[in-house]
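[1] got a structure for you, letters missing:
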């Protein structure tokens, strides 16, 4: 009897483990792929215009695929490189990486074994993400600056069709079986479901707000989740007809990306929350939050390893990858990469043989950053505004992840002559907060030299004041470090 019980327990364990295998974006019955030196973690880095290549075994960056140059060289009318490297999608056979550059309207197809660009396809204005269909035959590119998906033949790299969507399609993700493509919108409050075979819209899902940057499907094919950056929410809906909403979750300011991990404990959603510098973890069966993980400055892209043991998070304002152990939900490593990482992709067996380091380059001058913090004058918000100055040589790309302000209000990021924000202000960038009282604000110039000047007479301090550039109110946030 004892032997029978042991055998029965073993069979039950085997059956349960097999049922929970398969990590996004593959099917639930796909075998887990243990982490090895053949795997790669790729990150698209917006301000260094690079793709970093990391070995996940020892969490070591191997080098960079340089697709473009830093500013101001990339502002020249004769510039030929890519600009604002942002989106990533890997082919099902793990041999090709599709990299989207927003500023140059490009999709670069990279050979993962040699780190070389095989072809570049130019599409419409401001594409955002590109993903292969599960059969590997097509690449669907959301052309966010227009109103369509550009369908590219994965063999010839030529555009073969356009699928009209609501204006501003943000991203497409496919059901694991390849039947449906789910397309969220960055400009309209509507996600559409497309039948892949017919390329016809067969379902619509209301978005509580118009700004969705990211969408993901669970490996079991049951749910689709999308994030809403402007209102700080995530929405889960039924992946099958009638595509009804299952749950709307309040997440936090600058809610960025979502992805999934399946383990022996169940299936979990990991959501990056930029304004809180954390990742929130939810069960997908009852939507309970089981963990909040501090990860670092402005977490953005997120992607699981081939076995679900790790999940990787790009830190947009820290130029780093945070590596989370999914068994403990704790950060176990940090990897320095390029500037302002956006999308991530973990590709198992990307390098079939050899070291896989050929054609990689060092980061070069686009590899240093300065980080500053702005706090509320008189206290108040417990979520300070973070500012990164991405070094481009003599100038910096400045990115502020603004939080803790009044919603839907006009503000100006400016320079003050006094540490307390008093005196005449010099405007740098005007912006309007989203409904969560947050915003991502950019500027360019020799800002580090000014805010860190040794001379008291030359030094300036970053502040945020309500109003417009020609009519500023009293500062409400001031540089604290």
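    Arrived safely, thanks for sending. Computed from a prediction, not measured in an experiment: that's the story for all the values here. Numbering: from 1, shown residues only.

[2] rest of the way, CA atoms for contacts and neighbours
    OK.

[3] what comes into contact with stretch 249-258?
    The contact list for stretch 249-258, computed with CA atoms under 8 Å, 6 or more residues apart in numbering, reads 213-216, 225-235, 269-276, 280, 299-302, 403, 436-439.

[4] Helices of the protein, start to end?
    Along the chain, counting by DSSP state H, helices occupy 2-19, 447-451.

[5] Now find how far off-centre the longest one is within its chain.
    Counting by CA atoms, centre = their mean, to the nearest Å, helix 2-19 is centred 40 Å from the centre of its parent chain.

[6] rewinding a little: now tabulate the helices of the chain in JSON lines and tack on distance to residue 244 and mean neighbour count.
    JSON lines is the format used below for the helices of the chain (distance: least, CA to CA, whole Å; neighbours: other CA atoms under 10 Å):
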{"stretch": "helix 2-19", "distance to residue 244": "25", "mean neighbour count": "12"}
{"stretch": "helix 447-451", "distance to residue 244": "48", "mean neighbour count": "19"}
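
[7] Including distance to residue 251, could those helices go into TSV?
    Shown next, in TSV, are the helices of the chain (distance: least, CA to CA, whole Å):
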stretch	distance to residue 251
helix 2-19	29
helix 447-451	32
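
[8] Identify whichever of those helices lies nearest to residue 247.
    helix 2-19 (24.2 Å; CA to CA).

[9] want to compare, so here's the second one:
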């Protein structure tokens, strides 16, 4: 595993210190969107809901996650562009790409919107999340069935955990003790104990689990089942699936509201038959209570910390939509880069 490379003017020591710092949030009015089709990350101003800039990153950036202090946006990608432009990609049935070489996570400084660091992880990294204290990153490596655990102060991978086949979405529980991993081609959710850095359970859920999540109070977990147009609800105490709720075609990302009452689900559909809706699931009744139309290929979804807005990336429309959660209406849509996927807003 090669060491973290220095990029730009910020030194490695500064990157580490800034990552762990508890200073004020750096960019309180921005959304970051990973555009897999043109290898950029779009920055959208929340106040005007207009794109501010596109940042060039590595090949095929799939997911972006802001650090808890808001100072960095971490992006998964397949590494730097090759000089000849040949990436040797093969698309799988979900529209993802696989690579024969290792991937990376890159850090964007949200003060300057410059790439300041790169860390090598595993083959075809899909999603990255950070621990609540911001000291570690967990990265799913879809091409090799592992999760890389990255120490952000030491600037290196400190553990590699074997999970299911083609791990994709990942979230860490609110107490920081467990990481749930959606194994897209195994039909399971892996449970990683963050203290021992080992898989301690594997929960059978259904076809094509794409992304997982937790309610902020930790009482419930959930996973989108892209292969059967459903969302599975999980009891995290028993580590057991308790129910399935039908949504629309090819649900991908899922996110809970801050009050822990609602799960919002982006229904992507396929390129030939794009989905363009977001489902609102009431956790107590386990029913869809609202369906909102956004744009073609609704893929990524995130909710702001107040629970006022949900932001959805529309991967086939190359746009991001803002939904007023109370009214259930789209209040703004803006163009971003090509094939937007992962999306993150400051906590």
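    Arrived safely. Computed from a prediction, not measured in an experiment: that's the story for all the values here.

[10] Ok, which of the helices of the first structure comes nearest residue 327 of the first structure?
    helix 2-19 (14.8 Å).

[11] What helices and strands are in contact with that closest one?
    Applying 3 or more CA pairs under 8 Å, 6 or more residues apart in numbering; DSSP states H and E, we find helix 2-19 of the first structure packed against no helix or strand.

[12] Which among the helices of the first structure is found nearest to residue 100 of the first structure?
    Of those, nearest to residue 100 of the first structure by CA to CA is helix 447-451, at 28.5 Å.

[13] Which stretch of the second structure lines up against that closest one?
    Helix 447-451 of the first structure lines up with nothing in the second structure when matched by TM-score structural alignment.

[14] quick one: what's aligned to residue 267 of the first structure in the second structure?
    Per TM-score structural alignment, residue 267 of the first structure is aligned with residue 261.

[15] Please look at its match and residue 285 and confirm they touch.
    No - Residue 261 of the second structure is beyond contact range of residue 285, at 9.8 Å (criterion: CA atoms under 8 Å).

[16] Tell me which of these two has more neighbours.
    Neighbours were counted for residue 261 of the second structure and for residue 285 using other CA atoms under 10 Å; residue 261 has more, 16 against 9.

[17] Show the contacting residues for that one.
    215, 282-284.

[18] Name the member of those residues that has the highest neighbour count.
    Going by other CA under 10 Å, residue 215 tops the contacts of residue 261 of the second structure with 21 neighbours.

[19] State the distance from the closest residue to it other than its chain neighbours to residue 254 of the second structure.
    Distances taken as CA to CA, 6 or more residues apart in numbering place residue 260 nearest to residue 215 of the second structure, at 4.9 Å, with adjacent residues excluded. Applying CA to CA, to the nearest Å, the value for residue 260 of the second structure to residue 254 of the second structure is 13 Å.

[20] what about these two, which has more around it?
    residue 254 (28 against 18).

[21] and the gap between the counterpart of the more buried one in the first structure and residue 375 of the first structure?
    Under the alignment (TM-score structural alignment), residue 254 of the second structure maps onto residue 258 of the first structure. The gap separating residue 258 of the first structure from residue 375 of the first structure is 28 Å, by CA to CA.

[22] again with residue 110 of the first structure
    The value you get for residue 110 of the first structure to residue 375 of the first structure, if CA to CA is used, is 42 Å.

[23] Tell me which of those two has more neighbours.
    When residue 110 of the first structure and residue 375 are compared for neighbours, residue 375 comes out ahead with 23 against 20, by other CA under 10 Å.

[24] ok, the more buried one touching residue 462?
    No - in this structure, residue 375 of the first structure is not within contact of residue 462 by CA under 8 Å, at 10.4 Å.

[25] can you pull the contacts of the residue positioned nearest the centre of the first structure?
    In the first structure, the centroid-proximal residue (CA atoms, centre = their mean) is residue 301; its distance is 2.8 Å. Neighbouring residues of residue 301 of the first structure by CA under 8 Å, 6+ apart: 256-258, 272, 313-315, 341-344.

[26] number of nearby residues for the closest residue to it other than its chain neighbours?
    Spatially, and ignoring its direct neighbours in sequence, residue 301 of the first structure is nearest to residue 343 (4.5 Å; CA to CA, 6+ apart). Residue 343 of the first structure sits with 29 neighbouring residues when counted by other CA under 10 Å.

[27] Distance-wise, check residue 343 of the first structure relative to residue 448 of the first structure.
    Distance, residue 343 of the first structure to residue 448 of the first structure, by CA to CA: 27 Å.

[28] what do you get for residue 54 of the first structure?
    Residue 54 of the first structure is 29 Å from residue 448 of the first structure, by CA to CA.

[29] With residue 172 of the first structure instead?
    38 Å.

[30] next one: residue 154 of the first structure
    44 Å.

[31] again, but for residue 411 of the first structure
    To residue 448 of the first structure, residue 411 of the first structure is 21 Å away according to CA to CA.

[32] what does residue 115 of the first structure give?
    34 Å.

[33] for residue 92 of the first structure, same thing?
    43 Å.

[34] Also residue 103 of the first structure?
    Taken as CA to CA, the span from residue 103 of the first structure to residue 448 of the first structure is 25 Å.

[35] try residue 311 of the first structure
    Applying CA to CA, the value for residue 311 of the first structure to residue 448 of the first structure is 33 Å.

[36] same deal with residue 479 of the first structure?
    With CA to CA as the criterion, residue 479 of the first structure and residue 448 of the first structure are 13 Å apart.

[37] same question, residue 51 of the first structure
    On the measure of CA to CA, residue 51 of the first structure and residue 448 of the first structure end up 25 Å apart.
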